[in-house]
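[1] Predicted coordinates and the sequence they were generated for:
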Amino acid sequence: MRILHLITHFDLGGAERVAANIAASTTEGMEYHVVEILRGRSDYTTKFVSELRAAGVQCHRSWMPDISWHFLVERIAALLFPLRMLYIMLRLRPDVVHTHTETPDLALYVSVRLMPWLFRHTRIVRTIHNTRLWTGLPRTARWVERMFVKRQSNVAISDSVRDAYAERFGSVPPIIHNGVSEVPQHPWSQLCQGKVNILFAGRLEPQKGVRVLCDVLRMLSADSRFFFTIAGDGSERPLVEQTIAGDENSRPLTNARLVPPIYGLAGCLASFDYLFMPSEFEGLSMLSMEASMNRLPVIANDAPGLRDTLPPDWPLMAHANDTDDYRRIFGRLCDDAFRTRIADRAQQYARANFSIRGMQQRYEEFYARSRH
């Protein structure tokens, strides 16, 4: 069986990581290809492509530059993609086309509408990675989702994603949880010795709770027990920079620093003491699962797609990003025995629920069961 994964770009991202993990399957009789819609161009791209090729996955690079500007470039890429898709389909004749995230979803939708005959004997599978789809694009949502529902293509990655989709579009997709693996750990050289090192890693966008992060930084600005490393970039980076630098009403923070995204982050998660995730919403957070799998406890907001990754009654969970909850949580973090106990609990939960091999097998069963 030949499976073609469509992703936005070969770059750092949860959905891209899921596609790569599925495509790295060693199941006999499965041939995997990964196609990007926009050409990835970060430091991570080369490593990502090399990793896939080493696993025997064929990678198909795009010529369309990856420029984020009000979703305009993504829409142009989606409208132009059918020309490339025609070539790929005639050359590879895949049994399954599996799409991830909105740009590939839209590109595939346009291709199917323009060339329905091309997909007559090809199964379409679509993983829903988020609880919120097509923000600000209601008409596009109606068109695209009608196709996926009619073809019974959808797979949700968590209960929260399934329920959000069912409420909005009236269809209840099956669930296949994302999978992550334990990664050999190596020390991260920039830790602040003698402190409780807390990591925030991800896109500096509203979805990730950046404003709450800044509130907590200010709340703990005088607490010398903690040191925060904020690794990432995005539209709210100036807010983080301003918070750390201080202003006329506050002093510069001495217990926090902003660094670029950490490539290969999974391999150094155990260097930190805690991961801070005040996200407003997630699909099913890969970072949270990777942290738990590698014994890094997560301080989390009780948000859809994030709470699903952690054990029930998780003691480091804040409700609705409540500052008082975070004040209580941070008051417990200097207890080493407590940290060891909850790190063990989180790892056991992740091992039982989020293995990569289990995810691969469930998708491959879905592919085989759905063939025409």
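    All right, it came through fine.
[2] Going by C-alpha atoms from here, please, whenever you check contacts or count neighbours.
    OK.
[3] Quickly note the distance from the residue nearest to residue 43 when sequence neighbours are not counted to residue 158.
    Computed as CA to CA, 6 or more residues apart in numbering, the closest residue to residue 43 that is not its neighbour in sequence is residue 263, at 7.9 Å. In this view, residue 263 and residue 158 are 26 Å apart by CA to CA, to the nearest Å.
[4] ok, the two, which is more surrounded?
    Ranked by neighbour count (other CA atoms under 10 Å), residue 263 and residue 158 place residue 158 first, with 27 against 13.
[5] take a look at this one as well, against the first:
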Amino acid sequence: MVKSKIKIYHLITSINLGGAENVAINLVENSPDNFEFVIIELFNTKSSYALSLREDLKNKNIRFKTLFKGSKRLSLLVAPIKLFLLLLKEKPAIIHSHTDLPDFVLASTLKLRKLIGLKQIKIVRTIHNTQLWSTHNRIGKFTESTFIDDCIVGVSEASLEAYIQLRKKYKLPISINKNVIYNGCKIPSKGISDFKIKKEKFNILFCGRFEYQKGIDILIERIKEINSRYKENFEFHIVGNGTYYNEIVSLSKEQNNIQLYNAIPNIANKMHVFDFMIMPSRFEGLVLTSIEASFSKVLVIAAKAPGLSETLPKDWPLNFNLKESSSLLTIFDNIVAKNYNLDEMKEEAFDYAEENFSFDIMLKGYNSIYLK
């Protein structure tokens, strides 16, 4: 007799650029055959990156569904009803929710199910950030009040602590089923790169969303300061899109050492051509990009931020204070002065990533939760 597979829904905001989405897709692509996964997105993103990612999922025969094909805002009204109907039809055993908006939609759906007396479903929630419901307090409380002793996974110690503090703030019980499972990462391959590398300079990569969380506004100012000293020493390659896109375009026109690119699929396999990656984030959950860079032997210049600092060795010399311009400028002074042993630092970061962010350990951690 063939044993039936365990059907699991991965609920994400949208199939697009994002660490939480990458974790969900990695779990779906690499988990054992006794699970049947479906990726459920709240709304459809139509960027070239998103379209490429969808095509990749189709080619790998990974099922995905869109709850609403309109705007993000309207999806929060329509998606709970669509998800409610989908659960009635397909009856998954587990729903694995990633980040705040999927949590809100799931909470609304679960309240509908409870209202008509339907059996509750096993819930797994991964906490991908260290700032939770900081701007929508009432919605956050509505969402969190729905979940009692669900399976909570923090992608870092900092993100799990953020969950604990949020529950205390709302005077809600903290789940007894909580764990930290670090985001795991495979060692990237060295693929063909189309980046416009200037071999006579240090090439520095920023890749991510052009948003406040990622510190892109601070990076704009810091690049101007760095260029006032060392314009001929560094080439900045900025990859992504987002709210600050126009400001980045303006910067690239003002400064002749900036290359601008749209979001690039599978960038982990292409970043090996860079000397450094810069990450000026204000906060993170746990950043896969930083880990991928260390595995690619690209040195990470990182802000001291919750969820980002955990990805790098203790007392990492390329950590800087985001609020102090001199902190980052000192690092660039030291790079130009050749005060760092770059090869030694690459080995240290690689070894740290290999020891702490094993892809197999991440898979085993989640699979054990699904099977409980």
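    That came in fine, so what should we check first? Just so it is clear, the structure is predicted and the values come from calculations on it, not from any experiment.
[6] Give me the TM-score for this pair.
    Aligned and superposed, the two chains score 0.89 in TM-score terms (TM-score structural alignment, normalised by the length of structure 1); 355 aligned residues with a CA RMSD of 2.1 Å.
[7] ok, back up a step: isn't the residue nearest to residue 43 of structure 1 right up against residue 42?
    No. Using CA atoms under 8 Å, residue 263 of structure 1 is not in contact with residue 42, being 10.1 Å away.
[8] what does the longest helix seen in structure 1 contact?
    Determined from DSSP state H, the single longest helix within structure 1 is helix 72-92. Identification of contacts with helix 72-92 of structure 1 by CA atoms under 8 Å, 6 or more residues apart in numbering yields 37-38, 64, 66-68, 103-104, 106-108, 110-111, 114, 118.
[9] mind listing what's buried in the following helix or strand past it?
    Reading on from helix 72-92 of structure 1 to the C-terminus, the next helix or strand found by DSSP states H and E is strand 96-100. By neighbour count with 16 or more other CA atoms under 10 Å, strand 96-100 of structure 1 contains the buried residues 96-100.
[10] what does stretch 209-219 of structure 1 give?
    209-214, 216-218.
[11] need those residues in JSON lines with secondary structure, can you?
    As requested, the buried residues of stretch 209-219 of structure 1 are exported to JSON lines (DSSP: H, G, I helix; E, B strand; the rest coil):
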{"residue": "209", "secondary structure": "coil"}
{"residue": "210", "secondary structure": "helix"}
{"residue": "211", "secondary structure": "helix"}
{"residue": "212", "secondary structure": "helix"}
{"residue": "213", "secondary structure": "helix"}
{"residue": "214", "secondary structure": "helix"}
{"residue": "216", "secondary structure": "helix"}
{"residue": "217", "secondary structure": "helix"}
{"residue": "218", "secondary structure": "helix"}
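[12] Could I get the full set of helices for the stretch 1-150 of structure 2?
    Listed in chain order, the helices of the stretch 1-150 of structure 2 (DSSP state H, counting those that start in this stretch) span 19-30, 48-59, 72-90, 100-115, 137-146.
[13] whoops, the stretch 151-300 of structure 2 was the one
    157-169, 216-230, 245-254, 288-295.
[14] What residues in structure 1 pair up with the shortest one?
    So that's helix 288-295 of structure 2. Under TM-score structural alignment, helix 288-295 of structure 2 corresponds to residues 286-293 of structure 1.
[15] ok, average deviation of the matching stretch from structure 2?
    In the superposition with structure 2, the average deviation recorded for stretch 286-293 of structure 1 is 1.3 Å (mean CA distance after the TM-score superposition for structure 1).
[16] residues in structure 2 aligned with stretch 77-84 of structure 1?
    Taking TM-score structural alignment, stretch 77-84 of structure 1 hits residues 75-82 over in structure 2.
[17] Buried residues of stretch 320-328 of structure 2, list them for me.
    320, 322, 328.
[18] Give me the contact list for it.
    With contact meaning CA under 8 Å, 6+ apart, stretch 320-328 of structure 2 is reached by 218, 222, 280, 282, 301-304, 331.
[19] cutoff 6 Å now
    For stretch 320-328 of structure 2, contacts defined as CA atoms under 6 Å, 6 or more residues apart in numbering pick out 303-304.
[20] if we can go back for a sec, so which of the buried residues of stretch 320-328 of structure 2 sit within strands?
    Residues of the buried residues of stretch 320-328 of structure 2 located in strands (DSSP state E): residue 320.
[21] Go through the buried residues of stretch 320-328 of structure 2 and say which is closest to residue 356 of structure 2.
    residue 320 (22.0 Å; CA to CA).
[22] which position in structure 1 aligns with that closest one?
    Residue 320 of structure 2 maps onto residue 318 in structure 1, by TM-score structural alignment.
[23] Return the distance of that match relative to residue 74 of structure 1.
    Using CA to CA, we find residue 318 of structure 1 at a distance of 35 Å from residue 74 of structure 1.
[24] cool, residue 46 of structure 1 as well?
    Distance from residue 46 of structure 1 to residue 74 of structure 1, by CA to CA: 22 Å.
[25] the more surrounded of the two?
    residue 74 (24 against 13).
[26] follow-up on the earlier one: closest to residue 355 of structure 2 out of the helices of the stretch 1-150 of structure 2?
    Among the helices of the stretch 1-150 of structure 2, helix 19-30 sits nearest to residue 355 of structure 2 (CA to CA), with 18.7 Å.
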